[in-house]
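K.L.:
Show me the folded form of this:
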Amino acid sequence: MQQTTLAERVQSSLVEECAFLACCSMHGRVLALPGVMVAINPAMPDRSLFNGVTYESAGALQEQYDAIAEAYEAAGVRAWSVRVRLGDAVTPSFLESGGHVRDHDTVAMAALMGDLRLPSVRDMEWEETDDLRIIGAINDAAFGFPSAVFEAAFDRWPNSRWRGYIARVDNLPVSSLLTCDSPDGDCRMSGVATLPQCQGRGLATGLMAAALRAAMSRGMTTTSVQADPSGTHGYARLGYRELGRMPVWERRRSAVE
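P.N.:
Model prediction:
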């Protein structure tokens, strides 16, 4: 499979992920505009992670920008972000001129299932789970949020393509992740997290291996993830390869505006 095809699957799976982060909460929804997908989560009005925009072309985003901003305004969302496509050199300057700030970068990574190097998980206690709150609580602790963010947002499964997995130590859930089976055959990895006191023990790597084997049994042919730049080595060890950086540009207004 050519790298351009992998990049296309990364983009389509990112759309799925943004939709999940909006629709995981009651009243969350997706607004489809020509060439643009707007994920709106009114339950998280100050968290741009849960209010993300993906687009098919720079031109489509520019044409629909005012409608996007109006939709977030009407929903009471004060912070939202645009996930810039791989190789798009035009959109960042457009967003900056509109008041967006470059919040962070993610690294697009992907692999053919057949190219993965998956470790054995025979000695690890893991399971599939439908308890989103457990996954949310582990993510909150892993990323150091002082109060519930993911746990507060995660209160429903948007569709049956998403699955949750947890690993246990001494019967306590300590590591978690989410996967999504995209219609084009990509297994999207998301929400990979381990409690701080259990990090460095290979739990997330083992859990990913278990989830990826399950995805292969369902017929998935590729896998993708948006990795933090500091965490790419863990995915690379499994066989993922870097396709490029995808900046996230945030627009935020204060609660008093």
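K.L.:
Going by C-alpha atoms from here, please, whenever you check contacts or count neighbours.
P.N.:
Fine.
K.L.:
quick one: residue 138 and residue 174 touch, right?
P.N.:
Yes. Counting by C-alpha atoms under 8 Å, residue 138 does reach residue 174; the two are 6.7 Å apart.
K.L.:
what touches both of these two?
P.N.:
Residues touching both residue 138 and residue 174 (C-alpha atoms under 8 Å, 6 or more residues apart in numbering) are 194, 195.
K.L.:
ranges for the helices of the stretch 101-250 of the chain?
P.N.:
Along the stretch 101-250 of the chain, the stretches classed as helices by DSSP state H, counting those that start in this stretch are 132-142, 150-153, 203-217, 232-238.
K.L.:
And the ones you listed: which comes nearest residue 248?
P.N.:
With C-alpha to C-alpha as the measure, helix 232-238 is the member of these nearest residue 248 (17.1 Å).
K.L.:
The lengthiest helix in the chain packs against which elements?
P.N.:
Using DSSP state H, we find that the single longest helix of the chain is helix 3-23. For helix 3-23, the packing partners by 3 or more C-alpha pairs under 8 Å, 6 or more residues apart in numbering; DSSP states H and E come out as strand 29-33, strand 36-40, strand 52-55, strand 101-112, strand 186-194, strand 222-227.
K.L.:
Also this sequence, please, to line up against the first:
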Amino acid sequence: MTDAELTLRLHTNIIAFKRLQAERGPLRHLRLPGVDAFALPNYQDAHFQQVLFTDADALAAALPAVTDFYRGHGLSRWRVTLTPGQRDAARVLGAAGYRPDFTVVAMGAWLKELPDAAPGVPVEPVNDMDDLVEINVQTYGAEWRDILSMWQLPPRLPVHTVVAREHGRALSCGLAVDVADTAGVYLVATHPEARGLGLASAVMRGIISEARKRGCTATVLQSTPAGLRVYRHLGYRDLGPWEHWVPQGP
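P.N.:
As a prediction, the model looks like this:
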């Protein structure tokens, strides 16, 4: 069980997560052989625009169509995600005028390696997505309401959401998307008023526990700097930085 296998599972899971969002809501999807490009029109930040690919040759062949796709949506910046070791793809992007812009830490774990610890505070799986949307809006900003509103539309998408409450109030949340036997973790957030109380750790323990019940064997995620300590404490290990390259110039 190698880090490379967990990296591949995370890459596959992110594509599935984004394809799920593109089925409805504002996310747009260009699917080419070996390449998936996702665009969120009206948001110029490259963070919201992502290209994922399987190999350098597929990426090289797709770049002209990818450029047309984003510019057709009025976007001038987007990011192409490189996992560790994809140096051929880095050369393709460099020759096309892309440059590294930022990195994100990929993390993963085999569930058998994680302690089966109780959450510590009340957590529960929920079907209603309203609390998840509201907590993420309070955490990341009002623009996320439009981005996340698709999760509230019927029929409910096949995700597994966990919420932590105190005195009946939802204060922390997260969800998992299963691809085969791997649970990808997304949208973990804690209300700003409740940070430092261990609620995110409790939510993660709830997500891990529910994933075990569903028969998952692995869990993967991408971490913000603020989340690294929490995930490492839970037993996740670093899979290396994922580079995000963006086009330069007009």
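K.L.:
TM-score of the superposition?
P.N.:
Once superposed, chain against chain, the TM-score is 0.86 (TM-score structural alignment, normalised by the length of structure 2); 247 aligned residues with a C-alpha RMSD of 2.6 Å.
K.L.:
To residue 99 of structure 1, which of the helices of the stretch 101-250 of structure 1 lies closest?
P.N.:
helix 150-153 (26.5 Å).
K.L.:
hmm, who's touching that closest one?
P.N.:
With C-alpha under 8 Å, 6+ apart as the criterion, helix 150-153 of structure 1 contacts 24, 25, 43, 44, 132, 133, 134, 135, 136, 137, 139, 140.
K.L.:
I'd like the residues you listed laid out as JSON lines, including distance to residue 244 of structure 1 and neighbour count.
P.N.:
As requested, the contacts of helix 150-153 of structure 1 are exported to JSON lines (distance: C-alpha to C-alpha, whole Å; neighbours: other C-alpha atoms under 10 Å):
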{"residue": "24", "distance to residue 244 of structure 1": "28", "neighbour count": "23"}
{"residue": "25", "distance to residue 244 of structure 1": "30", "neighbour count": "22"}
{"residue": "43", "distance to residue 244 of structure 1": "32", "neighbour count": "20"}
{"residue": "44", "distance to residue 244 of structure 1": "29", "neighbour count": "24"}
{"residue": "132", "distance to residue 244 of structure 1": "30", "neighbour count": "22"}
{"residue": "133", "distance to residue 244 of structure 1": "32", "neighbour count": "16"}
{"residue": "134", "distance to residue 244 of structure 1": "31", "neighbour count": "21"}
{"residue": "135", "distance to residue 244 of structure 1": "28", "neighbour count": "27"}
{"residue": "136", "distance to residue 244 of structure 1": "28", "neighbour count": "23"}
{"residue": "137", "distance to residue 244 of structure 1": "30", "neighbour count": "23"}
{"residue": "139", "distance to residue 244 of structure 1": "25", "neighbour count": "25"}
{"residue": "140", "distance to residue 244 of structure 1": "27", "neighbour count": "21"}
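K.L.:
Make TSV out of those and add distance to residue 90 of structure 1.
P.N.:
Shown next, in TSV, are those (distance: C-alpha to C-alpha, whole Å):
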residue	distance to residue 90 of structure 1
24	31
25	33
43	32
44	29
132	37
133	39
134	40
135	36
136	35
137	38
139	33
140	34
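K.L.:
still on that earlier bit, tabulate the helices and strands packed on helix 3-23 of structure 1 (CSV), appending mean neighbour count.
P.N.:
Shown next, in CSV, are the helices and strands packed on helix 3-23 of structure 1 (neighbours: other C-alpha atoms under 10 Å):
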stretch, mean neighbour count
strand 29-33, 16
strand 36-40, 26
strand 52-55, 25
strand 101-112, 19
strand 186-194, 25
strand 222-227, 26
